[in-house]
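**Q** here is my input, please return the structure:
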Amino acid sequence: MRSYQDVLIRPVVSEKSMALLAENKYTFLVNPAANKVEIKHAVEKAFGVKVVDVWTMNIKGKTKRVGRTVGKTPDKKKAIVKLAEGHKIELFEGV
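**A** Predicted coordinates for the structure are as follows:
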């Protein structure tokens, strides 16, 4: 099993993810090879909270052009975790 530093890349701070905070749901970019069980253990170990549910989604990279050269941004994986009642992640507070 991977360590939590290898699973969690960074939190996602956007309007949609901030709206989910009211429902006690937090959004993270995660390692594309990580599964839901690894994500759950990583969040619990990193922040000392109890995770109730995990949703994951794969995000395809976009096609980008610079002049005649066509490239693609890398694919990503996003996870939304729901915490148990009474648990919070202080990292998101005040953002």
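**Q** use CA for all of it now, contacts and neighbours both
**A** Fine.
**Q** all strands of the chain, in order?
**A** Counting by DSSP state E, the chain has strands at residues 8-11, 25-30, 51-59, 63-66, 69-72, 76-83.
**Q** let's see this one next to it:
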Amino acid sequence: MNKDPRHYDIIVSPIITEKATLASENNQVVFKVRRNATKPQIKAAVEKLFDVKVTAVNTLLRKGKNKVFRGVRGVQQDVKKAVVTLADGHRIDVTTGL
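**A** Model (predicted):
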């Protein structure tokens, strides 16, 4: 399988949180993805990069927050997350690099 460089642009990074770790027990992996990425693009990228079978992709868009750091006001960017459900028998180890 040949890996297209555009797939690396779609998936920004894995999200490793307590909630994402609990989801991994149900064959789900959470990724931070590009904001304009579509579900079919995310599915194709995960299948090609990790050589797994994806059954479902759910996305959510977390709006950026207003924050104050050392007296300086700023706005965090919007973040799009993708919860990818894998077929039975397929696994992704997000602790290793790609």
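**Q** TM value for the aligned chains?
**A** Once superposed, chain against chain, the TM-score is 0.89 (TM-score structural alignment, normalised by the length of structure 1); 92 aligned residues with a CA RMSD of 1.8 Å.
**Q** before we move on, the earlier item: reformat the strands of structure 1 as TSV; add mean neighbour count and distance to Ala42 of structure 1.
**A** Putting the strands of structure 1 into TSV (neighbours: other CA atoms under 10 Å; distance: least, CA to CA, whole Å) gives the following:
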stretch	mean neighbour count	distance to Ala42 of structure 1
strand 8-11	16	7
strand 25-30	22	10
strand 51-59	14	10
strand 63-66	10	31
strand 69-72	10	29
strand 76-83	20	11
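**Q** out of the ones you listed, flag the one nearest Leu91 of structure 1.
**A** Across the strands of structure 1, Leu91 of structure 1 has its closest neighbour in strand 8-11 (8.9 Å, CA to CA).
**Q** mean deviation (superposed) between that closest one and structure 2, please.
**A** For strand 8-11 of structure 1, the mean deviation from structure 2 after alignment is 0.2 Å (mean CA distance after the TM-score superposition for structure 1).
**Q** format the strands of structure 1 as JSON lines; extra columns: distance to Leu91 of structure 1.
**A** Formatted as JSON lines, the strands of structure 1 follow (distance: least, CA to CA, whole Å):
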{"stretch": "strand 8-11", "distance to Leu91 of structure 1": "9"}
{"stretch": "strand 25-30", "distance to Leu91 of structure 1": "10"}
{"stretch": "strand 51-59", "distance to Leu91 of structure 1": "16"}
{"stretch": "strand 63-66", "distance to Leu91 of structure 1": "32"}
{"stretch": "strand 69-72", "distance to Leu91 of structure 1": "31"}
{"stretch": "strand 76-83", "distance to Leu91 of structure 1": "14"}
